[in-house]
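A.B. asks: sequence plus the predicted model coming up.
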Amino acid sequence: MYIYVPTQKLEKAPILVAIHYCNGNAQAYFTFNDNKYATLADSKGYIIIYPSAPSSVFATGTGSGAMMANVLAGAFPDIFKAVTAYCGVPDGCFYVSTATAGMTTPGWNNDCANGKVSKTSQAWGDQVRSYFPGYNGSYPKVMIWHGTADNVLGYPNYAEALKQWSYIHNVTFTKTVTNTPDSGYTKSIYGDGTKLIGFSAQGVGHNVPIHESVELEYYGL
């Protein structure tokens, strides 16, 4: 992100996000077609943000943050390279139907939270792909963590999330490795382990510790 802040900006400055064209970048768009965004910002007091297409963006989160990490992986596969979700739910699990005018809106879903929502791998995967119709590129690699004693977002969500991303990545379960990376943890490997892995933490609740070094190694950082 490149940000242009005028010398005299408004106290509650509006923000203009200027998004570059295909194969372009933020710097090129700053002067594209001799545009006057910056000049006008100096006189009108707004801020401009120029995003430049990133090459390696990663997301990680716990609980509702894990839900969002899964959503980002599904909705923006062209932006994110890898995601890690601690104690979350499958992408789209909280999407519930309402009786109002036949609308479908996101909201709290007790069945999902309690681990009672189960779908086939394809059904979960089709839900992910529905967010970006026509997208034929690759999806982010995914790492899932969940505690067996989670009483906030039920443990069955762990298996459902693995089903979902195994379908997206077209990989099947290969093997488990016990006591990895810590005692009581079980690592589940899908395919060759480069696109999807999971960690089940025996007896751990909705507070699986963050394993930064494991994440970063998986990201290749």
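C.D. replies: Now that the structure is in, tell me what you want to look at. Numbering: from 1, shown residues only.

A.B. asks: from here on, contacts and neighbour counts on C-alpha atoms
C.D. replies: OK.

A.B. asks: show me what the strand or helix carrying Asp126 is packed up against.
C.D. replies: Assigned by DSSP states H and E, Asp126 belongs to helix 121-129. When contacts are defined as 3 or more Cα pairs under 8 Å, 6 or more residues apart in numbering; DSSP states H and E, helix 121-129 packs onto helix 64-75, helix 156-168.

A.B. asks: what's the first helix or strand after that helix?
C.D. replies: Heading C-terminal from helix 121-129, the first helix or strand you meet, by DSSP H and E, is strand 141-147.

A.B. asks: can you map out the helices along the chain?
C.D. replies: 26-30, 37-44, 64-75, 110-113, 121-129, 156-168, 212-219 (DSSP state H).

A.B. asks: using JSON lines, please lay out those together with mean neighbour count and distance to Ile15.
C.D. replies: What follows is those, written out as JSON lines (neighbours: other Cα atoms under 10 Å; distance: least, Cα to Cα, whole Å):
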{"stretch": "helix 26-30", "mean neighbour count": "17", "distance to Ile15": "15"}
{"stretch": "helix 37-44", "mean neighbour count": "15", "distance to Ile15": "10"}
{"stretch": "helix 64-75", "mean neighbour count": "22", "distance to Ile15": "23"}
{"stretch": "helix 110-113", "mean neighbour count": "17", "distance to Ile15": "36"}
{"stretch": "helix 121-129", "mean neighbour count": "18", "distance to Ile15": "31"}
{"stretch": "helix 156-168", "mean neighbour count": "23", "distance to Ile15": "36"}
{"stretch": "helix 212-219", "mean neighbour count": "13", "distance to Ile15": "32"}
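
A.B. asks: closest one to Val57 among those helices?
C.D. replies: The closest of those to Val57 is helix 212-219. By Cα to Cα, the value is 9.7 Å.

A.B. asks: nearest spatial neighbour of Ala123, skipping sequence neighbours?
C.D. replies: In this structure, Ala123 finds its nearest non-sequential neighbour in Gln164, 7.9 Å apart by Cα to Cα, 6 or more residues apart in numbering.

A.B. asks: alongside the first one, take a look at this:
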Amino acid sequence: MIKVVIAEDQQMLRGALTSLLKLEMDIEVVAEVSDGEKAWEAIQMFKPDVCLLDIEIPFLSGLEVAEKIRVANMSCKIIIVTTFARPGYLQKSIDTQVDGYLLKDEPIEYLIESIRKVMNGERVVSTDLAATLFLKEQNPLSEREIEVLRLAKEGMTTSTISKTLFLTKGTVRNYLSSAIQKLEAESRQQAVNIAVEKGWI
């Protein structure tokens, strides 16, 4: 029996997925949750064979949960399910060594087949996503700029970021200004949004 945890914040979709997977003789849904923190708790509690993780779930994103699974060295297979065919997200998923990356508009049969395939050690990527691999944009941000934008994304002020990273306020402003220029943004918030959308922070 393949034990599955589903993490999806849209209740209707989560319920539909659960109901359809329960019809399969070899699949058991051991938990269905609405956010990343609950997903991580369920994964530790139930030790599933496969996790279906939506990327954009609250508290911890699907990719952050995937990273935790990998860092903890758990044997759980990871399938990312998303609405977004963004090259940055796909690249990040590949870097995290997820086992599957599927678009939500795939037929349910494709998802079920994918669960079985990853259990057999195969990797699965939606056909429509294969092309996005060739659209991979080079991340122009330095490590420090990424770090500063991540903290800005959490709502930290320049002053708090400078204390957190042990940098002067002027240096933090320089990093933010440089990131804004590189991303051709008009503000700190817009730079954060662009970097998130491209999967760079």
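C.D. replies: Okay, I see it. Model, not experiment: these values are computed from the prediction.

A.B. asks: mind checking the TM-score on these two?
C.D. replies: The pair, once superposed, lands on a TM-score of 0.29 when counted by TM-score structural alignment, normalised by the length of structure 2; 98 aligned residues with a Cα RMSD of 5.2 Å.

A.B. asks: hmm, the residue nearest to Ala123 of structure 1 is touching Ile144, no?
C.D. replies: No. Contact status for Gln164 of structure 1 versus Ile144: not in contact, 11.2 Å apart, counting by Cα atoms under 8 Å.

A.B. asks: what segments of structure 2 are strands?
C.D. replies: Secondary structure of structure 2 (DSSP state E): strands at 2-7, 27-33, 50-54, 77-82, 100-103, 124-125.

A.B. asks: may I see the buried residues of the biggest helix by length in structure 2?
C.D. replies: Scanning structure 2 for the longest helix, with DSSP H as the assignment, gives helix 169-182. For helix 169-182 of structure 2, burial by neighbour count (16 or more other Cα atoms under 10 Å) applies to Lys169, Val172, Arg173, Tyr175, Leu176, Ser177, Ala179, Ile180.

A.B. asks: distance to Ile80 of structure 2 added to these, as CSV?
C.D. replies: Supplementary listing: those in CSV, determined by distance: Cα to Cα, whole Å:
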residue, distance to Ile80 of structure 2
Lys169, 38
Val172, 34
Arg173, 35
Tyr175, 32
Leu176, 31
Ser177, 33
Ala179, 29
Ile180, 30
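
A.B. asks: just flag the most distant two among those.
C.D. replies: Lys169 and Ile180 (16.3 Å).

A.B. asks: can I get the helices and strands packed on helix 121-129 of structure 1 in JSON lines with distance to Cys112 of structure 1?
C.D. replies: What follows is those, written out as JSON lines (distance: least, Cα to Cα, whole Å):
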{"stretch": "helix 64-75", "distance to Cys112 of structure 1": "11"}
{"stretch": "helix 156-168", "distance to Cys112 of structure 1": "8"}
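
A.B. asks: verify the stated contact: Ala85 of structure 1 with Leu72.
C.D. replies: No. Between Ala85 of structure 1 and Leu72 there is no contact under Cα under 8 Å: 11.0 Å.

A.B. asks: need the contact list for Ala152 of structure 2.
C.D. replies: Residues in contact with Ala152 of structure 2 (Cα atoms under 8 Å, 6 or more residues apart in numbering) are Thr158, Ile161, Arg188, Gln189, Val192.

A.B. asks: most neighbours among those residues, which one is it?
C.D. replies: Among the contacts of Ala152 of structure 2, the one with the most neighbours (other Cα atoms under 10 Å) is Val192, at 25 neighbours.

A.B. asks: please report how far that one lies from Ala179 of structure 2.
C.D. replies: Val192 of structure 2 is 9 Å from Ala179 of structure 2, where distance means Cα to Cα, to the nearest Å.

A.B. asks: what residues are shared contacts of the two?
C.D. replies: Jointly contacting Val192 of structure 2 and Ala179 under the rule Cα under 8 Å, 6+ apart are Leu149.

A.B. asks: now, which of the contacts of Ala152 of structure 2 sits nearest Val29 of structure 2?
C.D. replies: Val192 (35.8 Å).

A.B. asks: the closest one contacts Val148, correct?
C.D. replies: No. Applying Cα under 8 Å as the test, Val192 of structure 2 and Val148 come out as separate, 9.7 Å apart.

A.B. asks: circling back: ok, which of the strands of structure 2 comes nearest Ile112 of structure 2?
C.D. replies: Nearest to Ile112 of structure 2, of all the strands of structure 2, is strand 27-33, at 8.9 Å by Cα to Cα.

A.B. asks: the closest one versus strand 2-7: what angle between them?
C.D. replies: 20 degrees (axes from the mean of the first three to the mean of the last three Cα atoms, to 10 degrees).

A.B. asks: burial count for the residue nearest to Ala179 of structure 2 when sequence neighbours are not counted?
C.D. replies: Closest residue to Ala179 of structure 2 apart from its sequence neighbours, by Cα to Cα, 6+ apart: Glu145 at 6.0 Å. Glu145 of structure 2 is flanked by 20 other residues according to other Cα under 10 Å.

A.B. asks: Glu145 of structure 2 contacts Ile180, doesn't it?
C.D. replies: No. Using Cα under 8 Å, Glu145 of structure 2 is not in contact with Ile180; the gap is 9.6 Å.
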